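J.: When you get a sec, could you give me coordinates for this:
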Amino acid sequence: MMAAARIIPDATPLPPLRGRVQADAPLAPLTWFRVGGPAEALIRPADAEDLARFLAALPHTTPVRVIGAASNLIVRDGGLPGVVIRLGASFGRVAVDGDGLIVGAAARDATVAEHAAAAGLAGLEFLCGIPGTIGGAVAMNAGAYGGDIAQVLDWVDLVARGGDVVRMEAASLAFAYRHAHLPPGAVVLRARLRGRPGDPAAIAARMAEIRAAREATQPVRARTGGSTFRNPPDMKAWELIDGAGCRGLRRGGAKVSEKHCNFLLNVAGATASDLESLGEEVRRRVHAASGVALEWEIHRIGIPAGRPEIVS
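T.: The predicted model follows:
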């Protein structure tokens, strides 16, 4: 495994942290694809105060990246320079708050849906079909099965890059398709999600329907990263990919899923480069067949070990 490029000088230690700090930390085991190089420094803060103090003292020249469930992430083979933040259990609390829930950033989306169902709150069932955490869901306006975060978010608390804790109302986040406008370098701490009174049996039935649909149509038990490309306006990415003859296409240990061809799979010890290069080949073929330039939905971060073929 390659070591991540060095950004943090050896003579300049990181700011104090009550949580855990790990140098040259392997990231591949944390990602759903199980690929990628190490983080130069991986920190797990003890709580929000610990994180805020750390960021306030960290030089602004040091890159910072947050990873959650890493379910829609390719970490490139050269690793991640700078500081990678991973929030632990103290950031994953869920509490009922009147007609909604106050949810920690590290809470899994499916867990939040289950809490809402137990409280008789409808409107959050869609979260049970999203394999990530609430922090990531807010940052990318995650959505599925007719719902998205923009429809249910009231506010979000953040730690800004300079260490200040701020609250932003949903209206200020300029939500768009798979996008929210968060301050650069900010870390989501918690959010309030709005529900509505509902029949627990009907909520449970809707969640069972979503889970069955996901199981039937997606390779949920594979090493994958969720939907690879965004749906273009009034189109389905998988239909374009299928129409370009990419179902089952392989490069190295990476493969386009035959079950749902908007999913890439690590089937045989793929590298991040295998996956990214295969994705770019899919983009090239789709563009040649339809004239549509697919946009990545999976986030690709870090330093490549090589240079994947890029489609402009």
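
J.: Every contact and neighbour count from this point should use C-alpha atoms.
T.: Noted.

J.: Next one: the residue lying closest to residue 133 once chain neighbours are set aside relative to residue 285, how far apart?
T.: Using C-alpha to C-alpha, 6 or more residues apart in numbering and skipping residues adjacent in sequence, the residue nearest residue 133 is residue 108, 4.2 Å away. According to C-alpha to C-alpha, to the nearest Å, residue 108 and residue 285 sit 35 Å apart.

J.: more crowded one of those two?
T.: Comparing residue 108 with residue 285 by other C-alpha atoms under 10 Å, the one with more neighbours is residue 108, at 25 against 20.

J.: Contact partners for residue 94?
T.: 101-104, 107, 112, 115 (C-alpha atoms under 8 Å, 6 or more residues apart in numbering).

J.: What ranges does the stretch 51-200 of the chain have for its helices?
T.: 109-118, 134-139, 149-152, 200-217 (DSSP state H, counting those that start in this stretch).

J.: one more to line up against the first:
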Amino acid sequence: MSFQDITKDILERAPNLRGRLVANQPLAPFTWFRVGGEAQVLFTPADEADLAYFLKMLPREIAVTTIGLGSNLIVRDGGIEGVVIKLGGKGFGEVTALDGHRLRAGTAVPDMHLARVAAGAGIDGLAFYRGIPGSIGGALRMNAGAHGGETTDVLVEARGVDRNGDIHVYSHADMGFSYRHCDVPEDVIFTSAVFQGRPGKPEDITAEMDRITAAREASQPIREKTGGSTFANPKPQSAWKVIDAAGCRGLRMGDAQVSDMHCNFLINRGSATAADIEGLGEEVRRRVKANSGIELRWEIRRVGNPAPTPEQIT
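T.: Take a look at the predicted model:
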């Protein structure tokens, strides 16, 4: 399914854009599940100023969706109407060491790269990012954490651009962090963040990162087409435990499967559709609710339209 090409209209309204616009860009290659339809328009801004200009000029009626590394994302088979914004390049992909054992990182930086740079600079306290398969933008939006650390523990401030094209700086208090959540409005696209670490020895930090890597490889299907943890933990319990107790380990729908290794991970065995994966997740939620009364909350973002039915195709 292809959408109407609106790139010409956008360029007429924003002639000074420096980023790249692509019409009807397939999005499956940008997601770890390798599923999903097209973006009506994919925009890759050159930097924060270019992003702000684009949003200021873009008509309000055109929807905006932001994607990062695509690690905890399902793009539905019918694709995404409007503009999909994907940050990358030098404008959003650099990490800089600051005084006082701090780092500034663009939000397209992979979490694990931030951890590596911190280790090389002798900055301790950020090694837990080695175990998070996403980017800094996603870590800010969902207060990502692993192996005893969370984003709220280390964030100083973040910058972002709202739907009107206005740039904001958010203090730690402004972020309103809670478990896998922040209170910053959904229309804000984070562009960079400053993190606070503490003095450490590079060899000790690297050893901790190696331990985290080994633990992930031993317990998670990280070499599969997966989206990471599917559901938030229904504290005080673990999501995988209530999924396992409901008999869902290894459950399949089409070519989507609940991982045998870690049953809070869904995997694409090769030819699953987005509908297979999302449908399997909903079936897991149904069985867990029936077995324990627990309502699992999706941790993976699901965006876009379902594939049209044969009756809808003309």
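
J.: that older thread, most tightly surrounded among the helices of the stretch 51-200 of the first structure?
T.: helix 134-139 (a mean of 26; mean count of other C-alpha atoms under 10 Å).

J.: quick one: it aligns where in the second structure?
T.: Using TM-score structural alignment, helix 134-139 of the first structure lines up with residues 136-141 of the second structure.

J.: Tell me where the stretch 101-250 of the first structure has strands.
T.: In chain order, the stretch 101-250 of the first structure shows strands spanning 121-122, 143-144, 147-148, 153-159, 165-169, 187-194, 196-197, 250-251, with DSSP state E, counting those that start in this stretch as the criterion.

J.: Quick one: closest of those to residue 90 of the first structure.
T.: Among the strands of the stretch 101-250 of the first structure, strand 187-194 comes nearest to residue 90 of the first structure, with 10.2 Å by C-alpha to C-alpha.

J.: Average separation of that closest one from the aligned part of the second structure, please.
T.: On superposition with the second structure, the mean distance recorded for strand 187-194 of the first structure (mean C-alpha distance after the TM-score superposition for the first structure) is 0.6 Å.

J.: In the second structure, what stretch matches that strand?
T.: With TM-score structural alignment as the criterion, strand 187-194 of the first structure aligns to 189-196.

J.: List of residues touching that stretch?
T.: Contact with stretch 189-196 of the second structure is made by 48, 66, 92, 100-108, 125, 136-137, 140, 154-162, as judged by C-alpha under 8 Å, 6+ apart.

J.: Spatially nearest residue to residue 147 of the second structure (excluding sequence neighbours)?
T.: Per C-alpha to C-alpha, 6+ apart, closest to residue 147 of the second structure is residue 128, 5.7 Å.

J.: In this model residue 145 seems to touch the one you found, though I could be wrong.
T.: Yes: in this structure residue 128 of the second structure lies within contact range of residue 145 using C-alpha atoms under 8 Å: 7.2 Å.

J.: okay, and stretch 218-233 of the first structure goes to which residues in the second structure?
T.: Counting by TM-score structural alignment, stretch 218-233 of the first structure pairs with residues 220-235 of the second structure.

J.: Between its first and last residues, how far does the matching stretch reach?
T.: 20 Å.

J.: So what touches that stretch?
T.: 32-34, 70-74, 133, 180, 216, 239, 259, 261-262, 264-270, 281, 294-300.

J.: ok, of those, which come out buried?
T.: 32-34, 70-74, 133, 180, 216, 239, 259, 262, 264-269, 281, 294, 296, 299-300 (16 or more other C-alpha atoms under 10 Å).

J.: Which ones among these map onto strands?
T.: Counting by DSSP state E, these place 73-74, 265-268 in strands.

J.: which residues touch the closest residue to residue 306 of the second structure other than its chain neighbours?
T.: Closest residue to residue 306 of the second structure apart from its sequence neighbours, by C-alpha to C-alpha, 6+ apart: residue 78 at 4.7 Å. With contacts defined as C-alpha under 8 Å, 6+ apart, residue 78 of the second structure is in contact with 1, 36-38, 304-308.
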